[in-house]
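K.L.:
I would like to see how this sequence folds:
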Amino acid sequence: MKIVVLAGGTSTERTVSITSGTGICKALRQKGHQAILVDIFCGIENVDRENPFPSEYDVDAASEYMSAFNDRIEQMKKERRSFFGPNVLKLCEAADIVFLGLHGANGEDGKVQATFDLMGIKYTGTGYLSSALAMDKGITKQMFLMNNVPTPRGVSMVKEEMTTDLKALGMEFPVVVKTCCGGSSVGVYIVNDQAEYEQALKDAYSYENEVVVEEYIKGREFSVAVVDGKAYPIIEIAPLQGFYDYKNKYQAGSTIETCPAEISPELTEKMQHYAEAGAKALFMEGYCRLDFMMKENGDMYCLEANTLPGMTPTSLIPQEAKVLGIDYPTLCEKLIEVSMKKYPAQDFTL
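P.N.:
All right, here's what the predicted structure looks like:
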């Protein structure tokens, strides 16, 4: 297949996305596909019109080209009107499918997906509506509650209606303050007193205009991939320090990850059920990953859903797939396969 692996972009997770995209592109080429790595925002200036998907291709060189723009992104955003970089849409239209290796805003929020739907471009992952729902943590919480998926009690606040009085929100310390539409735990703060709470609000609002304040669940952290409606083995994430924030997610050796998680068969079944129910509540198609906290007494809470979770070879979903005997390149192919199901029936072989 001719595949564009789309990565990079303008979000706070740009560098993570480049790492994911590089791994995906290498894996797909290992499987014999004509995959190329493209930065959705920076694009490619010089494209071989006769052969845009060459059989010989240097993925690392493409990754380095993308990374060279990192320090200029903010300036480029000010100078540009269009989000899509040079030749990006033309390459995507020429591909059999686009593998979305994007993370965060303008990647996971449904905007790119809606554009591609209108242009007839096939892509991996869920559609624009479920992407938008899952990106907003306040809406996600409401959808979970409506569908009997346990989730921490909380409220969302826009900056104009912000209150520093936790009691007015019916809550008490400790609480979690997080941006409404952030990702990779950027803009997430666990606060224990009034001073920390006010600082966390200030910091969170520096990212966007809406935040979520929710009760803090003390316990163990887990994550569950849902692929084609079925839960994968549960992975437990045990940070050596603090919680599973941006640093612990992407700095090697910061966490101990155990898959399958060492919990009872009953709790395993329960969490996998809630993962599948959470994905269904948000109308997920293809694949996603849901994050959980579990108290010592076994009470569990679904925190959020990730529509385009990290896909480096050592990311959580590849670790879960490995337990099922699915290696990383095969997983990348499988995610394409399940993503194609959202399109009208047609002859399709990888």
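
K.L.:
contacts, neighbours, all on C-alpha from now
P.N.:
Noted.

K.L.:
now the strands for this protein?
P.N.:
2-7, 34-39, 97-100, 154-158, 175-179, 188-191, 210-215, 220-227, 230-231, 235-239, 255-258, 287-294, 300-306 (DSSP state E).

K.L.:
Highest average neighbour count across those strands: which stretch is it?
P.N.:
Ranked by mean neighbour count, the strands of the chain are led by strand 34-39 with a mean of 28 (mean count of other Cα atoms under 10 Å).

K.L.:
Now do that strand against strand 2-7: the angle between them, please.
P.N.:
Computed with axes from the mean of the first three to the mean of the last three Cα atoms, to 10 degrees, the direction of strand 34-39 lies at 30 degrees from that of strand 2-7.

K.L.:
Mind listing residues that contact strand 34-39?
P.N.:
With contact meaning Cα atoms under 8 Å, 6 or more residues apart in numbering, strand 34-39 is reached by 1-9, 21-22, 25, 28-29, 44, 53-55, 57, 59, 62-63, 66, 85, 88.

K.L.:
out of these, which are buried?
P.N.:
In terms of neighbour count (16 or more other Cα atoms under 10 Å), the buried residues within these are 1-9, 21-22, 25, 28-29, 44, 53, 59, 62-63, 66, 85, 88.

K.L.:
so who does residue 305 touch?
P.N.:
Residue 305 is in contact with 134-135, 140, 278-279, 288-291, counting by Cα under 8 Å, 6+ apart.

K.L.:
Please give the structure of this sequence too, so both can be compared:
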Amino acid sequence: MSQSSSTQSLDSTDNAAQTAPASHITDAKAFGRVAVVCGGNSNERDVSLNSGAAVLKALQNRGVDAVHFDPKEQDITELSSYDRVFNVLHGRGGEDGLLQGVLQWLDIPQTGSGVLASALGMDKVRTKQLWQGCGLSTAPFSLLTAQTDWQQVVNTLGLPLIVKPVHEGSSIGMTKVNHLDELPLAYETAAACGDVVMAERWITGREFTIVIIDDEAYPVIRLEPADITNFYDFEAKYKRNDTSYYIPCGLSESEEQHLQALSLAAFRAVDAKGWGRIDAMQDHNGNFWLLEINTVPGMTSHSLVPMAAKARGMDFDSLCWHILAQTVA
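P.N.:
Just a heads-up that it's a prediction; the model follows:
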């Protein structure tokens, strides 16, 4: 989940809070032996390895006894010999409650959310159903199967719309659909990534991401893919160099505060803890729509969480220390 970028407006002089929060941990020995868990078997393996390498280097720079741990190459029970885990295992196995359950059973402190929030957050449909139940605005959607009446989907959601695998991250398997006859292929593309597929109403407008750390919404980032891309897809996130990120995000102060409050409510509704990211859209009428939650965001020097942290006055090494410190009571 390490986004590459070209144009970045990271001037945070307009943000009210620019002082990095102080950590209650000042001695690296307090962490003990730390496993940076990354890699795994999901479709996000390569992205996770990049995040893990960056986090590992950052922690070692600060004197932490941290080591690389890849569940694809090592037995997961070997984690019992560590004092705590920094989890950057993106996707299935690491972001869906499985790793969280193992660590909870082994009584090993871990970064980020627990079993419930991780399982909910990895399931886009159940997350949206929960937000709807809480009265939080999220785009209308429909579940799809091979037997779905495509015309009925279009009648319900309109065009364009977006088709997504329900249990994937990093925009894997997503397709923007502009015409009815594109729906079957979009479904097949998403279904190849998992057994549950959804279609969601397309929101035309500006896209934002809101980083949350320690129950605080950080400065909002506006994402602006190049015009030739359909949306902020896998290509725009990881392969292109012409996606732009803006802090300040271009919202008025009251709009940004409203979006931060909405995102915090969405984060808390899922019972997410520690750190994470909410993605949202603003339509042409100024309304905000929640897209999804990410409970194990990308963590390289060019990812979105470090961008927001930098605007908050925190460099990458300090950010990794701060997140790891959440595991120490």
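
K.L.:
Tell me, how many residues neighbour residue 325 of the first structure?
P.N.:
Neighbours of residue 325 of the first structure under the rule other Cα atoms under 10 Å: 10.

K.L.:
How about the one 5 residues further on?
P.N.:
Residue 330 of the first structure has 17 neighbours, counted by other Cα under 10 Å.

K.L.:
What's it aligned with over in the second structure?
P.N.:
Here residue 330 of the first structure is matched to residue 318 in the second structure, going by TM-score structural alignment.

K.L.:
what's the answer for residue 290 of the first structure, then?
P.N.:
Using TM-score structural alignment, residue 290 of the first structure pairs with residue 278 in the second structure.

K.L.:
same check, this time on residue 113 of the first structure
P.N.:
So residue 113 of the first structure corresponds to residue 100, using TM-score structural alignment.

K.L.:
Its match contacts residue 114, correct?
P.N.:
Yes. Counting by Cα atoms under 8 Å, residue 100 of the second structure does reach residue 114; the two are 5.7 Å apart.

K.L.:
From the neighbour counts alone, determine which of those two ranks first.
P.N.:
residue 100 (26 against 23).

K.L.:
And the more buried one, how close does it get to residue 234 of the second structure?
P.N.:
With the distance defined as Cα to Cα, to the nearest Å, residue 100 of the second structure ends up 26 Å from residue 234 of the second structure.

K.L.:
same question, residue 47 of the second structure
P.N.:
11 Å.

K.L.:
who's more crowded, those two?
P.N.:
Shown here are residue 47 of the second structure and residue 234; by other Cα under 10 Å, residue 47 has more neighbours (24 against 17).

K.L.:
what's the counterpart of the more buried one in the first structure?
P.N.:
In the first structure, residue 47 of the second structure lands on residue 16 (TM-score structural alignment).

K.L.:
do residue 224 of the second structure as well
P.N.:
Aligned by TM-score structural alignment, residue 224 of the second structure pairs with residue 238 of the first structure.

K.L.:
ok, its match touching residue 221?
P.N.:
Yes. Between residue 238 of the first structure and residue 221 there is a contact under Cα under 8 Å: 6.7 Å.

K.L.:
can you pull the contacts of the match of residue 113 of the first structure?
P.N.:
Residue 100 of the second structure touches 94, 110, 113-115, 118, counting by Cα under 8 Å, 6+ apart.

K.L.:
hmm, try it at 10 Å
P.N.:
87, 93-94, 106, 108-119 (Cα atoms under 10 Å, 6 or more residues apart in numbering).

K.L.:
what about the aligned residue in the second structure for residue 316 of the first structure, distance to residue 293 of the second structure?
P.N.:
Alignment note (TM-score structural alignment): residue 316 of the first structure maps to residue 304 of the second structure. Residue 304 of the second structure sits 13 Å away from residue 293 of the second structure when distances are taken as Cα to Cα.

K.L.:
before we move on, back to that, restricted to helices, list the contacts of strand 34-39 of the first structure.
P.N.:
21-22, 25, 28-29, 59, 62-63, 66, 88 (DSSP state H).

K.L.:
any idea how far the residue positioned nearest the centre of the second structure lies from residue 214 of the second structure?
P.N.:
Nearest to the mean C-alpha position of the second structure, by Cα atoms, centre = their mean, lies residue 294 at 2.8 Å. For residue 294 of the second structure, the distance to residue 214 of the second structure equals 15 Å [Cα to Cα].

K.L.:
try residue 280 of the second structure
P.N.:
Counting by Cα to Cα, the gap from residue 280 of the second structure to residue 214 of the second structure is 20 Å.

K.L.:
Could you do residue 277 of the second structure as well?
P.N.:
Distance from residue 277 of the second structure to residue 214 of the second structure, by Cα to Cα: 12 Å.

K.L.:
same thing with residue 316 of the second structure?
P.N.:
Relative to residue 214 of the second structure, and taking Cα to Cα, residue 316 of the second structure is found at 16 Å.

K.L.:
More neighbours: those two, which one.
P.N.:
A side-by-side neighbour count of residue 316 of the second structure and residue 214, using other Cα under 10 Å, places residue 316 first with 21 against 14.

K.L.:
For that one, which non-adjacent residue is closest in space?
P.N.:
In space, and not counting its chain neighbours, residue 316 of the second structure is closest to residue 306: 6.0 Å by Cα to Cα, 6 or more residues apart in numbering.

K.L.:
how many other residues sit next to that neighbour?
P.N.:
Neighbours of residue 306 of the second structure (other Cα under 10 Å): 23.

K.L.:
thought it was touching residue 298?
P.N.:
Yes. The criterion here is Cα atoms under 10 Å, and residue 306 of the second structure meets it with residue 298 at 8.9 Å.

K.L.:
give the contact list for the match of residue 224 of the second structure.
P.N.:
Contacts of residue 238 of the first structure (Cα under 10 Å, 6+ apart): 220-222, 244, 248, 254-258.

K.L.:
Wait, residue 321 of the second structure touches residue 59, no?
P.N.:
Yes. The criterion here is Cα under 10 Å, and residue 321 of the second structure meets it with residue 59 at 6.5 Å.

K.L.:
Quick check: buried residues in stretch 332-341 of the first structure?
P.N.:
Of the residues in stretch 332-341 of the first structure, those buried (16+ other Cα under 10 Å) are 332-340.

K.L.:
now stretch 263-274 of the first structure
P.N.:
Buried residues in stretch 263-274 of the first structure, counted by 16+ other Cα under 10 Å: 271-272, 274.

K.L.:
what sits against the counterpart of residue 180 of the first structure in the second structure?
P.N.:
Per TM-score structural alignment, the equivalent position to residue 180 of the first structure in the second structure is residue 166. Residue 166 of the second structure makes contacts with 122-126, 143, 173-174, 190-191, 193-199, as judged by Cα under 10 Å, 6+ apart.
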